[in-house]
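>>> sequence first, predicted model second:
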Amino acid sequence: MRLFQIFETLKRYLSGKEKAIELTLITFLAKGHLLIEDLPGVGKTTLALSLSRVFGLSFSRIQGTSDLLPSDLTGASLYNKREEKFEFHPGPIFAHVVLVDEINRMSPKTQSALLEPMEEGQVTIDGVTYPLPKPFFLIATQNPIEYYGTFPLPEAQLDRFLMKISIGYPERNFEKEILKRGSLKEELSQIPSQFLPEEILKFQEEVKEVYVSEKVLDYLLDIVSETRKSPFLRFGLSTRGALLLLSAAKARAYLYERDYVLPEDVKELSPYVLLHRLGFKEEYEAQKEAILKTILEKIKIPLL
């Protein structure tokens, strides 16, 4: 399957980042959006750009700042004196793959301008709706250790991201390889595209048809139930969150050339889909990864 070969292509440009590549591809196949929380310089832009190149898709980068206006993202209707009418000038959101760098530096009003594009795949300006290119994939980043001058994403905004991941520093041998190669700017511009947008849309539709057995559904619902009963949480996973976890599990099965979901697909993706959706009590925020791991380990994986 050509889709799985994308792994090998992307690994050449993102040494030692196999997990991040896998999760990004799964999110893309599931028609979701991705939030990357990590330090600068670990390969976030390279990941987004190389993904757009290999899929033959348009790419746009937006740098989040506090003075950025909603119209700076979406575009605006401007009056054309010669034609004596308003004309719409699309903003950088009108691309297949959009990287929003440091999303939490944008004001809440500007952040909220991303809700409609992420949820509906469209932008409404002055009562007129403009569809975004298909497929549409938004990758946002934020720095986990900088809080001054930032605006934390509200729960409604976080919920629009299928997964939240971190890339992390590469291992020593991979970092040595990166140092030897130097800048990848020229190499990235020469990545040959391997797909047409229509093919990607077909992949995304086929993901929906991946089979899910009753046992896998029950396993997923057991996870949902345990999060809702946990004494460490203010609230557990919503039905919408459960649907998104199922969608991600289907995409993982599809990526690995299976037409059925395994319980391992659900368990493997749970931390990335669930952690930013669960309402942990304030005193347990620092332990949330360990708490979720304990919840998952309590639930018996069914035999298919």
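Sure thing, it's come through. Just so it is clear, the model here is predicted, and its values are computed rather than measured. Numbers count the residues shown, from 1 in each chain.
>>> going forward, measure contacts and count neighbours with C-alpha atoms only.
Noted.
>>> need the next SSE after the helix or strand where residue 178 lies, C-terminal direction.
Element membership for residue 178 (DSSP states H and E) is helix 172-181. Heading C-terminal from helix 172-181, the first helix or strand you meet, by DSSP H and E, is helix 185-189.
>>> another structure for you, compare them:
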Amino acid sequence: MITGFTQRRVTVADGVELNVAVGGSGSPIVLLHGFPQTHLMWRHVAADLAADHTVICPDLRGYGDSDKPADDGETYSKRTMGADIVALAQALGHDRFALVGHDRGALVAIRAALDHPDTITHFASLDVLPTLDMWDVMHGTTAAVGFHLYLMAQPPGLPERMISASADAFFGHFLDIWANDPNAIPADVRAEYLKASREAVPSIVADYRASAGIDVEHDQADLRAGTKLRMPVAVLQQDWGSALGFDAAARWQAWAPDLEHNTVTCGHFMAEESPAEIVKALRDLLTR
């Protein structure tokens, strides 16, 4: 558990409850975890922000201790998962709130911010590109780093069987190669991540599969309509843009006119590897 936080379950849709840790008091901020993690990835950042904010850290639908409904093609769309987060905040008494996402959680947060611009006051993304841009920049041999995206985009059956057959090795692979500082994820937290992921293979695959299908359709519709992120936006990314041959800041600028884009020197799991830097960036965002 996150020190000083209370754990509870909150109904966000018919038959769907999210596991959520809540702590602190003040203006609300919701923190969404990435893959292959749970809300525990925010344990350092959340404890700091709770000094003057109400901090809400859920497990996403399909992850951790939250419910994992069967997929019907839209169950794990980022639109559906984003609506979960709005419903969660409202159930906790917050009609407007700041929203931060890392990795998969950032994709949920982007969709929530596009769909609910009057609800999300500030938005921050940690180490991801919007879905359309992610697929657009991945080509040639550089796309090998995203092999899991292509694997989990396949029709139901094969990806789930392959991953379930060696779940700890699969999910542990990403915990190993994406962290610059392996000590940032201690053994007990790593074990929790692996256990949670092992028990959620079908829903995790469904989440990724949606990003190769219905999520693309939703983003393309916004692109055609000229829909933008209307709130102040902060983006923190590893310094990998030039290495992969694209301008990450320019990609983000197309979606977020009010953008502060910065690179960081830590690995992908930046909230665990460099929490003080993340806290400072989020506090700076909230003053805008």
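Right, received. Where do you want to start? This is a predicted model, so every value here is computed, not measured.
>>> TM-score for this pair?
Overlay of the two chains. TM-score (TM-score structural alignment, normalised by the length of the second structure): 0.28; 139 aligned residues with a CA RMSD of 6.3 Å.
>>> mind checking the SS state of residue 56 of the second structure?
Taking DSSP: H, G, I helix; E, B strand; the rest coil as the rule, one finds residue 56 of the second structure in the strand state.
>>> where do the helices sit along the stretch 51-200 of the second structure?
78-91, 104-115, 131-137, 147-152, 158-165, 167-177, 187-198 (DSSP state H, counting those that start in this stretch).
>>> need the winner for burial among those helices.
helix 104-115 (a mean of 25; mean count of other CA atoms under 10 Å).
>>> that one to helix 78-91, inter-axis angle?
80 degrees (axes from the mean of the first three to the mean of the last three CA atoms, to 10 degrees).
>>> which strands and helices lie in contact with helix 104-115 of the second structure?
strand 27-32, helix 78-91, strand 97-102, strand 120-126 (3 or more CA pairs under 8 Å, 6 or more residues apart in numbering; DSSP states H and E).
>>> for those, give me CSV that also has distance to residue 132 of the second structure.
Output for these, formatted as CSV (distance: least, CA to CA, whole Å):
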stretch, distance to residue 132 of the second structure
strand 27-32, 20
helix 78-91, 13
strand 97-102, 17
strand 120-126, 15
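>>> so for residue 262 of the second structure, which of those sits nearest?
Minimum separation from residue 262 of the second structure across those (CA to CA) falls at strand 120-126, 10.0 Å.
>>> gap between residue 86 of the second structure and residue 135 of the second structure?
Counting by CA to CA, to the nearest Å, the gap from residue 86 of the second structure to residue 135 of the second structure is 27 Å.
>>> swap that for residue 195 of the second structure, sorry
Taking CA to CA, one finds residue 195 of the second structure at 29 Å from residue 135 of the second structure.
>>> what do you get for residue 284 of the second structure?
According to CA to CA, residue 284 of the second structure and residue 135 of the second structure sit 30 Å apart.
>>> what of residue 168 of the second structure?
27 Å.
>>> cool, residue 208 of the second structure as well?
The value you get for residue 208 of the second structure to residue 135 of the second structure, if CA to CA is used, is 12 Å.
>>> cool, residue 7 of the second structure as well?
For residue 7 of the second structure relative to residue 135 of the second structure (CA to CA), the value is 36 Å.
>>> do residue 123 of the second structure as well
Distance from residue 123 of the second structure to residue 135 of the second structure, by CA to CA: 22 Å.
>>> cool, and residue 204 of the second structure?
Distance from residue 204 of the second structure to residue 135 of the second structure, counting by CA to CA: 18 Å.
>>> correct me, but residue 249 of the first structure touches residue 269?
Yes - Residue 249 of the first structure is within contact range of residue 269, at 7.0 Å (criterion: CA atoms under 8 Å).
>>> name the residue in those two with the higher neighbour count.
Shown here are residue 249 of the first structure and residue 269; by other CA atoms under 10 Å, residue 249 has more neighbours (29 against 18).
>>> helix, strand or coil for that one?
helix.
>>> got it, and residue 237 of the second structure?
With three-state DSSP as the criterion, residue 237 of the second structure reads strand.
>>> residues near it, how many?
Residue 237 of the second structure has 23 nearby residues by other CA under 10 Å.
>>> if I look at it, how far off is residue 260 of the second structure?
From residue 237 of the second structure to residue 260 of the second structure the distance is 11 Å (CA to CA).
>>> residue 120 of the second structure now?
17 Å.
>>> now swap in residue 83 of the second structure and tell me
Applying CA to CA to residue 83 of the second structure and residue 260 of the second structure gives a distance of 25 Å.
>>> and for residue 90 of the second structure?
Distance from residue 90 of the second structure to residue 260 of the second structure, by CA to CA: 28 Å.
>>> what's the answer for residue 177 of the second structure, then?
In terms of CA to CA, residue 177 of the second structure sits 27 Å off from residue 260 of the second structure.
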